[in-house]
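Enquirer: Provided below for reference: sequence and predicted model.
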Amino acid sequence: MPPIQAPMYPLSMLSSHLLALLFGSSYVGSLYVAQNARLRFSTRTPDTQQRRYMPGSRDDPAVIRARLTAVTIATLFNCAVLYALITRSTAPSFDSSASILAILGVRWPRSILSCLQTPVLFLGPLYGSYLAGTLPGQSQYSLQHDFLGMFTTWVGFRNYVWGPLTEEIVFRAYVLAVYAMGGAARWKMIAFAPLVFGLAHVHHAWGTYNRLGRTKDALRRAALSTVFQTAYTTLFGAHTSYLFLRTSSLIPPITAHVFCNIMGIPQIQSEMRQFPAQKRTIIAVYITGIALFSYTLVPWTETPGSLYWRAPDAFWRAAMQAS
């Protein structure tokens, strides 16, 4: 019996790494290349509401529009690069039937349960919101402020619509596609792709440092917040990468991204201080959420025939047969 020949992947692992960095750096770099998208800082110390809409600030509608335009162009540019790589490879289609859209995860997931993975993990924060009465239908929930105000402003559109959409396209679909083209094992894709996503948030340190006054204390706070944000986004990126690989769909990662942006960082200590009588229950619900998340992670994301959750050589088996 002749030895089994290793599949010849279109890219080397080094090329996959470099392309992943290109996708990430071009996305972030577009915010600084476009002049109107750059932040401007003032030496004044306005209050929170004034700072939010100060001309040139991160939440200035003009800056948001410029930044959304910049990342859209970067996303389209990276799509063109990926399209050229795929069409010039020895396997222009995966398993002789997959299209470019399928490679990018433009499809509905097999089960809606894959979109509920993140809400299960956030069972504790959701319980905290319930105690505060801020869930939909409760006394402290406002349709005008908490829903319409969230999705009909430029800040809301950036945070909950266009930001999650373009980031998941670039940092999940594009990055994982080039790693698959390099023959990376699944665990490597789940490990490497989130690093690119985490590093893409390091640039926030510059804005934090300037916003806090460019002092030594500002530098320390910027460094600490950036380390935490990078670690958090890297872990989140690992989760959404897993969702994408398991389902071969961008819908679960996008819904997870939107949901996390809405919920924010879990505040268990703040919730226990606010509701001391429910302290043990809050801890129990947090633990229950983590346990249920772990228990449902595999069955809820099960997708028979997933384009990405196969052995790595399945991507390019057609090319090997053709050659």
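Expert: Yep, it's here.
Enquirer: Only C-alpha atoms from now on, for both contacts and neighbour counts.
Expert: Will do.
Enquirer: hey, which helix is longest across the protein?
Expert: Ordering each helix of the chain by length in residues (DSSP state H) puts helix 216-247 first.
Enquirer: just checking, what packs against that one?
Expert: Judged by 3 or more Cα pairs under 8 Å, 6 or more residues apart in numbering; DSSP states H and E, helix 216-247 is in contact with helix 186-199, helix 204-211, helix 251-263.
Enquirer: Now with 6 Å, please.
Expert: On a contact count with 3 or more Cα pairs under 6 Å, 6 or more residues apart in numbering; DSSP states H and E, helix 216-247 meets helix 186-199, helix 204-211.
Enquirer: ok, for Ile287, nearest residue in space, not its chain neighbours?
Expert: Ranked by Cα to Cα, 6 or more residues apart in numbering and with sequence neighbours excluded, the top spatial neighbour of Ile287 is Gly124, at 7.7 Å.
Enquirer: tell me which element that neighbour is part of?
Expert: helix 123-132 (DSSP states H and E).
Enquirer: so what secondary structure elements neighbour that helix?
Expert: Partner elements for helix 123-132 (3+ Cα pairs under 6 Å, 6+ apart): helix 279-296.
Enquirer: Past the helix it packs on, which element shows up next along the chain?
Expert: From helix 279-296 onward toward the C-terminus, using DSSP H and E, the following helix or strand is helix 317-322.
Enquirer: buried residues in that next one?
Expert: Arg317, Ala318, Ala319, Met320 (16 or more other Cα atoms under 10 Å).
Enquirer: re the thing from before, list the buried residues of the helix holding Gly124.
Expert: Neighbour counts over helix 123-132 (16+ other Cα under 10 Å) mark Leu123, Gly124, Pro125, Leu126, Tyr127, Gly128, Ser129, Leu131, Ala132 as buried.
Enquirer: for comparison:
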Amino acid sequence: MLPQLLDPSEGILFCALVAAGFVGSFYLFPGALFASRNDPAVIRNRFKASLGSCVVSSVSMVLLLQYKGVIGYEVSILGLFHSLGFRFDGLMAALFLPLLLTAVIFFGPIMSEGLIHEALPFQPGFNSAFNIFALRTYVVGPIVEEIVFRMCMIPPLKASGFSNVAIIFGSPLFFGIAHLHHAWEAYRQGGSTPHALRQAVSSSIFQLAYTSVFGAYSAFLFLRTGHIAAPILCHMFCNYLGFPDFEAIRHDPKLKTALMACYVGGVAAFSFMLFPLTEPGMYHSVLW
């Protein structure tokens, strides 16, 4: 348990600065403001920016916590990593159980992918291509976002006296708002028209909603397990499956009932398994 030595306003301000720095770093490169996020050169530049954000945010958080006396200057590097979610005790459980839990709630979409799209591994529609776009979506994005928005934000918020519930439902707002910069590109690609503006706003509101929901789940996993590996792996898994394609159920009336049962059953099983599979004692969590 981290001692509560930060003022709540300091914790919130730190998180806001970290989020602003993360997004702002994407636009430090020449021409970045008007470049497409899917341009390979832009992606490579954002890889560099993300890495820089991880380093700056992590170092800044440690210095803040040390300055405020939350962690001592005498703490070893190993002890520091342990406090930030990089440790071996409870690691196997953190690598497997949260991922299993996430697969359970995605049981409906997984069955839909397999039965309708035939896009699961070893099926004809499975996309095994690995390129810079896949690297961004399935590897780099989840790692840097979980480090910046979970590992670097949750400890200062805990040290500011915020409850677990407040952190789970409050901290994802930084994560969701940080994705709103995509609206600018959507607006430009749509022709910078009033219609494009409406489309950009509506898509951004939707993105804010689902990134905030996922952020709450990710914060819950980090707090309950105390391992940053848990939300990283679940983030990778969710990015691979994407947002559930509910429309696909209607395309095959023969499978509609079975798929609906899979969706409902997955949500029900997830609700039943959520707390038992994330019991902090199994992971030796120091954050919950």
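Expert: Yep, it's here. Not measured: the values here are computed from a predicted model.
Enquirer: hmm, back to that, return the distance of the longest helix of the first structure from the chain's centre.
Expert: Centre-to-centre, helix 216-247 of the first structure and its host chain are 10 Å apart (Cα atoms, centre = their mean, to the nearest Å).
Enquirer: What range does that helix cover in the second structure?
Expert: Under TM-score structural alignment, the match for helix 216-247 of the first structure in the second structure covers residues 194-225.
Enquirer: Over to the aligned partner of Arg150 of the second structure in the first structure. Which of the three states is it?
Expert: Taking TM-score structural alignment, Arg150 of the second structure has Arg172 as its aligned residue in the first structure. For Arg172 of the first structure, the assignment made with DSSP: H, G, I helix; E, B strand; the rest coil gives helix.
Enquirer: check contacts around Arg172 of the first structure.
Expert: By Cα atoms under 6 Å, 6 or more residues apart in numbering, the contact set of Arg172 of the first structure is empty.
Enquirer: hmm, 8 Å instead?
Expert: Ala193, Thr240, Ser241, Phe244, Leu250 (Cα atoms under 8 Å, 6 or more residues apart in numbering).
Enquirer: a markdown table for those residues, including distance to Ser57 of the first structure and neighbour count?
Expert: As requested, these are exported to a markdown table (distance: Cα to Cα, whole Å; neighbours: other Cα atoms under 10 Å):
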| residue | distance to Ser57 of the first structure | neighbour count |
| --- | --- | --- |
| Ala193 | 30 | 26 |
| Thr240 | 30 | 26 |
| Ser241 | 31 | 29 |
| Phe244 | 34 | 30 |
| Leu250 | 31 | 25 |
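Enquirer: Return the member of these nearest to Ala218 of the first structure.
Expert: Each of the contacts of Arg172 of the first structure was scored against Ala218 of the first structure by Cα to Cα, and Ala193 proved nearest at 30.1 Å.
Enquirer: follow-up on the earlier one: please list the residues outside the helix holding Gly124 of the first structure that contact it.
Expert: 135, 138, 140, 263, 266-268, 271, 275, 282-283, 285-289.
Enquirer: try 7 Å
Expert: For helix 123-132 of the first structure, the external contacting residues (Cα atoms under 7 Å, 6 or more residues apart in numbering) are Leu135, Pro266, Glu271, Ile282, Val285, Tyr286, Gly289.
Enquirer: Now do the contacts for the fifth one.
Expert: The one in question is Val285 of the first structure. Applying Cα under 7 Å, 6+ apart to Val285 of the first structure gives the contacts Leu123, Gly124.
Enquirer: Ok, the first one next?
Expert: Leu135 of the first structure makes contact with Ser129, Tyr141, according to Cα under 7 Å, 6+ apart.
Enquirer: Which helix or strand contains Arg46 of the second structure?
Expert: Assigned by DSSP H and E, Arg46 of the second structure falls in helix 40-67.
Enquirer: Is Ala230 of the second structure in contact with Pro98, as I believe?
Expert: Yes. If you go by Cα atoms under 7 Å, Ala230 of the second structure and Pro98 touch, sitting 6.1 Å apart.
Enquirer: coming back round to it: C-terminal to the helix holding Gly124 of the first structure, what's the next element?
Expert: Per DSSP H and E, the first helix or strand lying C-terminal to helix 123-132 of the first structure is helix 149-151.
Enquirer: May I see the buried residues of that following helix?
Expert: Quick answer for helix 149-151 of the first structure (16+ other Cα under 10 Å): Met150, Phe151.
Enquirer: distance between it and the chain's centre?
Expert: So, by Cα atoms, centre = their mean, the centroid of helix 149-151 of the first structure is 20 Å from its chain's centroid.
Enquirer: Could you give the number of residues near Gly281 of the second structure?
Expert: 12 (other Cα atoms under 10 Å).
Enquirer: ok, now Ile265 of the first structure?
Expert: So Ile265 of the first structure, with other Cα under 10 Å, has 12 neighbours.
Enquirer: again with Ile205 of the second structure
Expert: So Ile205 of the second structure, with other Cα under 10 Å, has 16 neighbours.
Enquirer: Against His181 of the second structure, how distant is it?
Expert: As for Ile205 of the second structure, its distance to His181 of the second structure is 12 Å (criterion: Cα to Cα, to the nearest Å).
Enquirer: returning to what we had before: using CSV, lay out the helices and strands packed on helix 216-247 of the first structure together with distance to Ser16 of the first structure.
Expert: CSV is the format used below for those (distance: least, Cα to Cα, whole Å):
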stretch, distance to Ser16 of the first structure
helix 186-199, 10
helix 204-211, 26
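Enquirer: Highest mean neighbour count out of those helices?
Expert: helix 186-199 (a mean of 21; mean count of other Cα atoms under 10 Å).
Enquirer: so how much does it differ from the second structure once superposed?
Expert: On superposition with the second structure, the mean distance recorded for helix 186-199 of the first structure (mean Cα distance after the TM-score superposition for the first structure) is 0.8 Å.
Enquirer: That helix - contacts with which helices or strands?
Expert: With contacts defined as 3 or more Cα pairs under 7 Å, 6 or more residues apart in numbering; DSSP states H and E, the packing partners of helix 186-199 of the first structure are helix 175-181, helix 216-247.
Enquirer: what residues does the shortest one touch?
Expert: Yep, that's helix 175-181 of the first structure we're talking about. Tyr9, Pro10, Leu11, Ser16, Ala20, Met189, Ala193, Pro312.
Enquirer: and with 8 Å instead?
Expert: Under Cα under 8 Å, 6+ apart, the answer for helix 175-181 of the first structure is 9-11, 13, 16-17, 19-20, 23, 82, 103-104, 189, 193, 241, 308, 312, 315-316.
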